[in-house]
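In: have a look at this prediction, sequence included:
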Amino acid sequence: MRRAMAGAEVGDDVYGEDPTVRALEERVAALLGHEAALFTPTGSMANVLGVRLLVPPGAELLCDALAHVVRAELGAHAALSGVTTRTWSSPRGLLDAAALERVGALLAPDAGPYQVSTAAVAVEDTHNFGGGTVQPLESLRRLRAVTAAAGVAVHLDGARLWNAAAATGADLADLGRCADTVSVSLSKGLGAPVGSLLVAGAERVARARVERKRLGGGMRQVGILAAAGLHALEHHLERLADDHARARRLALACAEALPGCVDPALVETNIVVLAVPDAPALAARAQDGGVAVSVLGPRTARLVTHLDVDDDAVASAVDVLAPLLREQAHPAS
C-alpha cells in the first residue's frame, strides 16, 4: 500500500485534476450502483455532506438512538447544517420490523407551520455501537419503499458497508441503491490510513464538492491517499471474513471468562461489544498487557479486529483479557 501511495500519479483535486482520486471515485461509485462519488478526509465529513444534501436547515433527520450521526459526530449536523434529529430505539440498532414500524410512525414529511418536517432517514450498516450489526438487505429495501412513498430521502452511513457485504454475500450495488446518499470508509476494515467517500447522483456530488470546500475539506495532491484506497479495494475486501472469524473467537473467549458479557451468536462482523462491571478498569489493565480496548461507557467496552490483528494477536488478546474478565466476574472482597 505504501508503494502504491509513493508511486501515485497526482494533480490538484480541488480543480478535479487528480487522476488517482478520480479513478477511486469512479470505482467506488460503480461498486455502489451510483453515478458519482466524492473523496473526503473523514467519514464524519462524508456523513455531514450526505445529510446536508438531503435535509435543509430547520428540517429533521430521523435515525436510531445509537446512530453514529447523533452519538459520535459532535452535533455537527445541527451546528454546521441546521439539521434537527429525532430518534427511534431498536436492539443493537437493528432495522427490524418493529423499527421499520417506528420509522413509519415518525415520518412527518409535511408537518405544516407548527412542527418540524422530516426530510430524510439515516441508517447505519454495519452498526458501530450496536456491535457490528448487519442490516438485512430486505430491511433496507423496505425502508426505501416506506420513505419513498412519503417523499423522504435516505442516507446510508456505510462506514463499514464492506463488512456487511462480506458477512452476508449481498452485492454492494444492491446495498448502495437503497439510499440517496451513501458514505463509505477506507480507513477501517480496508486498512487505508485516511479517507472516506460520499456516493450519490452526479448532481448531488457536484453540490457536495462545493460544500466540501466550504467545510475545509478541499485538498490538493490527495492522490497519494486515494492510491491507498484503490490498493485496499483491490486486495483487502475478501480478507474481511478473516476479521469476522477472529472477532467471533474473541467473543467466545470473553463469554467463557465472563458469562453474559457478550452473546457470540450476535457477533456478525468485526466488532465485539462487552457489557462489564467496570469498563475503564478493564481497559486500563488490558493496556498494561498490550491490548487496546475502547471504553464506550462505564460498563461498556469494545473490541475490534482489523487488518493488523492476526491469529497470534487474537490469542495474545485472549490471554490478557480472560483473567481480567474473570476478576470482574468475581471481584475480591
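Out: It's in. Numbers count the residues shown, from 1 in each chain.
In: drop to CA atoms for contacts and neighbour counts, all remaining ones
Out: Will do.
In: which residues in this structure form strands?
Out: 36-40, 60-64, 84-88, 118-124, 153-158, 181-185, 196-200, 271-275, 294-297, 300-304 (DSSP state E).
In: and of the ones you listed, who's closest to A170?
Out: strand 153-158 (13.6 Å; CA to CA).
In: and A72, how far is that from T85?
Out: Distance of A72 to T85, given as CA to CA, to the nearest Å: 14 Å.
In: neighbour-wise, which of those two wins?
Out: Neighbour totals were compared for A72 and T85, and T85 leads with 20 against 12 (other CA atoms under 10 Å).
In: residue contacts, the more buried one?
Out: Taking CA atoms under 8 Å, 6 or more residues apart in numbering as the criterion, T85 is in contact with 60-63, 70.
In: need the max-distance pair from these.
Out: Using CA to CA, the pair of the contacts of T85 lying farthest apart is E60 and V70, separated by 12.2 Å.
In: structure two is appended below for comparative analysis:
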Amino acid sequence: MRINLISDTVTKPTPQMLKAMFEAKVGDDVFKKDESINYLEQKVAEMFGKEAALFFPSGTMANQTAIKIHTNPGDQVICDKDAHIYNYEGGGVSFNSGASCKLIDGHRGMFTAEQAKAAINPPDFYHSPLTSLIALENTANRGGGACWDFDEIEKIHTVAREHELGFHLDGARLWNALVEKGETPEQYGKLFDTISVCLSKGLGCPVGSILIADEETIYKALRIRKILGGGMRQAGYLAAAGTYALDNHITRLAADHAKAKEIGQTLEKLAIIKKVEPIDTNIIIFYLQDDIDEQSFLKKLEALGIDLIGMGSGKLRIVTHLDYTSEMHQAFLKVIQNVL
C-alpha cells in the first residue's frame, strides 16, 4: 500500500464520478454549445450569487485571466509574499499582464487591511507603479491551509473600494475554508470582483477550475482564455465531474481536516520535529530539527511507501485528501510513531 500525501491534486475520480462523466451530455464548448459545461458554470455562479462563471483547465489560468482583466501593463498587484500567484504561477503576473507584485509580509499567507492600505502606491505619484488590484488566497497554501478571518476580508474589501481597486480571490481551496469556518459562497460573492475556485484539489476532480464574476468580466475572460489557449471542445466530461463533486464531495472535506489535525498532534510528539504550524484544514506544514537531513528523511519515508513533499530548509508539507483512506491514515500514524 503506497500512501501519497504530496498534495490533494493526486486524487483520481471515484467510480460514481466516472459514471457521471461517462453519462455527460457534451457539445463544443468553444462555441458555448456544451450542455454540461453551461450547466456547471451556471450552477457555480448561482452558488456565489454572481452573474456568470467560466470553466478553465487550471486554477493558474483562471487566476492569470483575472489578473489581466484587473490590470494594465505597468500596474501593480498587492498580495502576500507567500501567495500562489507570485510563487507558483511561473511568473505569469509579469509575463501575461506586464504587472508587478507588491508583496506584503503577512502571517501564514494572510495580511491585514492596514497592511493592504499601506501597500497602495499614491495614484498621482507617477514614478511608482499604479496599484490596481488586491489579491487574497483562501485557504493560504504556504500558510499551511490557513483560513482567513472573514471580518478582516471585509475590511480589506472596504480598502479596495475606497481606493477603486479590483479585489480578487484565489480560492483554489476555498471549499475547505467554507467547511471549516461554516461560511457560505454567497458571503464571498458579495465581496470579491473575481473568484477562482478549483475542482481538482479537495473535491477530487481530474481537471478544472472556475472563474466567477459579473457578466461583463466573464465576457472579457472568455477572450483572454482563448488567447491563453484554454478553449476546449467536449469538455463537458470534465464539467460532469465538477457537478458531481459539488453535489457530493464538499461536506466530506471535514474528514480530511480531522485526519490532518490528528497527524499534526502525532508529529508534535516526535523529537525529530522542531515545529508544526497550526492546522486549520487539510495541509500540515512542519519543520525538522536542524541536525536532520531533509532529503534523507524523505527517502526513508519513500522506502516505507510514503510520499511527502519537501519545501526546502527542513520545511515539509503533508496534504490529506479524498484518496487518503482511514486504513492509510492508521498505517501512516503507525509509521511516524514507531519507525521515525
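Out: Nice, I can see it. All of these numbers come straight from a predicted model, not from anything done at the bench.
In: what's the TM-score for these two chains?
Out: With the length set by TM-score structural alignment, normalised by the length of the first structure, the two chains reach a TM-score of 0.93; 320 aligned residues with a CA RMSD of 1.3 Å.
In: what about E60 and V70 of the first structure, which has more around it?
Out: Legend: neighbour count by other CA under 10 Å for E60 of the first structure and V70, higher for E60 (25 against 20).
In: give me the aligned partner of that one over in the second structure.
Out: Taking TM-score structural alignment, the alignment pairs E60 of the first structure with Q76 from the second structure.
In: so stretch 244-252 of the first structure matches what in the second structure?
Out: Stretch 244-252 of the first structure covers residues 257-265 of the second structure once aligned (TM-score structural alignment).
In: hmm, who's touching that stretch?
Out: Contacts for stretch 257-265 of the second structure (CA under 8 Å, 6+ apart): 180, 276, 279-284, 319-320, 329, 333.
In: swap in 10 Å and give it another go.
Out: Residues from elsewhere that reach stretch 257-265 of the second structure, judged by CA atoms under 10 Å, 6 or more residues apart in numbering: 145, 176, 179-180, 254, 266-267, 275-286, 318-321, 324-326, 329-330, 332-333, 336.
In: tell me the buried residues within those residues.
Out: 145, 176, 179-180, 254, 267, 275-286, 318-321, 324, 329, 332-333 (16 or more other CA atoms under 10 Å).
In: the aligned residue in the second structure for E25 of the first structure - how many residues pack around it?
Out: Applying TM-score structural alignment, one finds that E25 of the first structure aligns to E41 in the second structure. Neighbourhood size, E41 of the second structure [other CA under 10 Å]: 22.
In: who touches both of E60 and V70 of the first structure?
Out: 78, 85-86.
In: redo the residues you listed as JSON lines? Include distance to S196 of the first structure.
Out: Below are these laid out as JSON lines (distance: CA to CA, whole Å):
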{"residue": "A78", "distance to S196 of the first structure": "21"}
{"residue": "T85", "distance to S196 of the first structure": "23"}
{"residue": "R86", "distance to S196 of the first structure": "26"}
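In: closest one of these to L230 of the first structure?
Out: In terms of CA to CA, no member of the shared contacts of E60 and V70 of the first structure lies closer to L230 of the first structure than A78, at 32.9 Å.
In: counterpart of that closest one over in the second structure?
Out: A78 of the first structure maps onto S94 in the second structure, by TM-score structural alignment.
In: now do the contacts for the closest residue in space to its match that isn't next to it in sequence.
Out: Residue nearest to S94 of the second structure in three dimensions, not counting chain neighbours: S100, with 5.8 Å by CA to CA, 6 or more residues apart in numbering. With contact taken as CA under 10 Å, 6+ apart, S100 of the second structure is in contact with 71, 73-78, 86, 91-94, 129-131.
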